[in-house]
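Chemist: sharing a sequence plus its predicted fold:
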Amino acid sequence: MASREERLMEWLRDAHAMEQQAVTMLSSLAGRIENYPELKQKIEEHLAETERQASMIESCITRRGGDTSTLKDLAAKFVAMGQGISGAFVGDEIIKGSMAGYTFEHMEIAAYRVLVAAADAIGDAETSAVCARILAEEVKMAAWLDENLPGVTAKYLAREETSGVEAKH
């Protein structure tokens, strides 16, 4: 049976791998968006935020005496690369990418809620504060996507119906 400290470290490494996966996915999508400037800008902003989040989680792991799992991070990047590439082949990539982003944000929200509770349970106030800060950023991004999915969808549908206009990305 894992101790609370061991479990927290495992979950922190999972969060680090998750953020690395997010960096790969966001980079891939942002690089292909051409016709949705507001979405592209928000994804690029969140990409920078995500890179910082990965660094913050890595600092928590290091401070607690651990290291990130290279194998886990590589596996996450491989999965994310496959997801990023697969989006290039669907006609409604901007919609599928937006839906995937919305879903991923909620997975991150759940992960950081767990991390805050676990850090609090062992009295690690610094890790709790870091995870609470990241949680707030993920909630903000999920809310932005929630508010903007209808508009992105409407723009996509209008572009798709217009002859000679690219809707995909």
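Modeler: Okay, I see it.
Chemist: could you use CA atoms for every contact and neighbour count after this?
Modeler: Will do.
Chemist: and Leu29, how many residues sit next to it?
Modeler: Leu29 has 23 neighbours, counted by other C-alpha atoms under 10 Å.
Chemist: I meant Glu58, not that one.
Modeler: Neighbours of Glu58 (other C-alpha under 10 Å): 20.
Chemist: any idea how far it is from Arg133?
Modeler: When distance is defined by C-alpha to C-alpha, to the nearest Å, Glu58 is 15 Å away from Arg133.
Chemist: check Met99 too.
Modeler: 24 Å.
Chemist: give the contact list for the residue minimising distance to the centre of the chain.
Modeler: Nearest to the geometric centre of the chain sits Ala22, at 3.9 Å (C-alpha atoms, centre = their mean). For Ala22, the contacting residues are 47, 50, 80, by C-alpha atoms under 8 Å, 6 or more residues apart in numbering.
Chemist: presented hereafter is structure B, for comparison with structure A:
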Amino acid sequence: MAINDTESGSLYLTGLRNAHALEGEALQIMGRQVERLTSYPELEARLRQHIDETKGQQQRLVKILESHGTDSSAIKDAVQAVMGNMAAIGHSMAGDEILKNSFANYAFESFEIAAYKSLITMAERVGDHAAIDALRQNLDEEVAMQEWLETQIEPTTLRFLSLADQGQQAKI
């Protein structure tokens, strides 16, 4: 029996497509941020690293989907990409753009962590044991990014305030 022959399996495949689209949104958001960052080189470097990780996450998701004879949803991917661009544009107008981006990035990682935990649970439930290692790798990368972002909230805030006090460009 194919995974998509059950309701649980169908929901799992939908979750995989949603995760693929979510990673596309993350790429859009991070891509816009690194284009603009000028005063926070550590953040720029870590975002660039996570962009590469995110591309790998998408590739792993594509392989899982292909193993079930399906692929990602072009419509979901397009909608999520637009949402990512809109979020990045919205923050770019703020005087404290770097802080808003920091908070949003941390929250976004929390969402992705929850999504991967759910997907792992679904994979176990529907018997897609071959996918679990790839999903765990994606989860581990998201957890590492979130943990790193958490350590950066205070130093980023202090750098933002210091630059602002010096009359320098602080928002990015």
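Modeler: Looks like it came in fine. The model shown is predicted, which means the values in this text are computed figures rather than measured ones.
Chemist: follow-up on the earlier one: show me what the residue nearest to the centre of structure 1 aligns to in structure 2.
Modeler: Using TM-score structural alignment, the partner of Ala22 of structure 1 in structure 2 is Ala26.
Chemist: equivalent analysis for Leu115 of structure 1, please.
Modeler: Checking TM-score structural alignment: Leu115 of structure 1 goes with Leu119.
Chemist: pretty sure that match is touching Leu135, no?
Modeler: Yes - with contacts counted by C-alpha atoms under 8 Å, Leu119 of structure 2 reaches Leu135, the gap being 7.4 Å.
Chemist: and the corresponding residue of structure 1 for Asp165 of structure 2, how far from Glu49 of structure 1?
Modeler: Using TM-score structural alignment, the partner of Asp165 of structure 2 in structure 1 is Glu161. Between Glu161 of structure 1 and Glu49 of structure 1 the distance is 35 Å, computed by C-alpha to C-alpha.
Chemist: those two: who's more crowded?
Modeler: Glu49 (16 against 11).
Chemist: so who does the counterpart of that one in structure 2 touch?
Modeler: By TM-score structural alignment, Glu49 of structure 1 lines up with Glu53 in structure 2. Glu53 of structure 2 makes contacts with Glu141, as judged by C-alpha under 8 Å, 6+ apart.
Chemist: and the helix or strand where Glu53 of structure 2 lies, how far from structure 1 on average?
Modeler: Assessed by DSSP states H and E, Glu53 of structure 2 sits inside helix 41-67. Mean deviation of helix 41-67 of structure 2 relative to structure 1 after superposition (mean C-alpha distance after the TM-score superposition for structure 1): 0.7 Å.
Chemist: what of stretch 137-146 of structure 2?
Modeler: Overall, stretch 137-146 of structure 2 averages 0.5 Å from its counterpart (mean C-alpha distance after the TM-score superposition for structure 1).
Chemist: which bit of structure 1 covers that stretch?
Modeler: Using TM-score structural alignment, stretch 137-146 of structure 2 pairs with 133-142 in structure 1.
Chemist: mind listing what's buried along that stretch?
Modeler: For stretch 133-142 of structure 1, burial by neighbour count (16 or more other C-alpha atoms under 10 Å) applies to 134-135, 137-139, 141-142.
Chemist: filter these down to just the ones in helices.
Modeler: 134-135, 137-139, 141-142 (DSSP state H).
Chemist: okay if I get those as CSV plus distance to Trp11 of structure 1?
Modeler: Formatted as CSV, those follow (distance: C-alpha to C-alpha, whole Å):
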residue, distance to Trp11 of structure 1
Ile134, 14
Leu135, 14
Glu137, 19
Glu138, 17
Val139, 19
Met141, 22
Ala142, 21
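Chemist: what lines up with Thr14 of structure 2 in structure 1?
Modeler: By TM-score structural alignment, Thr14 of structure 2 lines up with Glu10.
Chemist: how many neighbours does its match have?
Modeler: When counting by other C-alpha under 10 Å, one arrives at 17 neighbours for Glu10 of structure 1.
Chemist: distance of it relative to His16 of structure 1?
Modeler: For Glu10 of structure 1, the distance to His16 of structure 1 - C-alpha to C-alpha - is 10 Å.
Chemist: I'm done for today, thanks for sticking with me.
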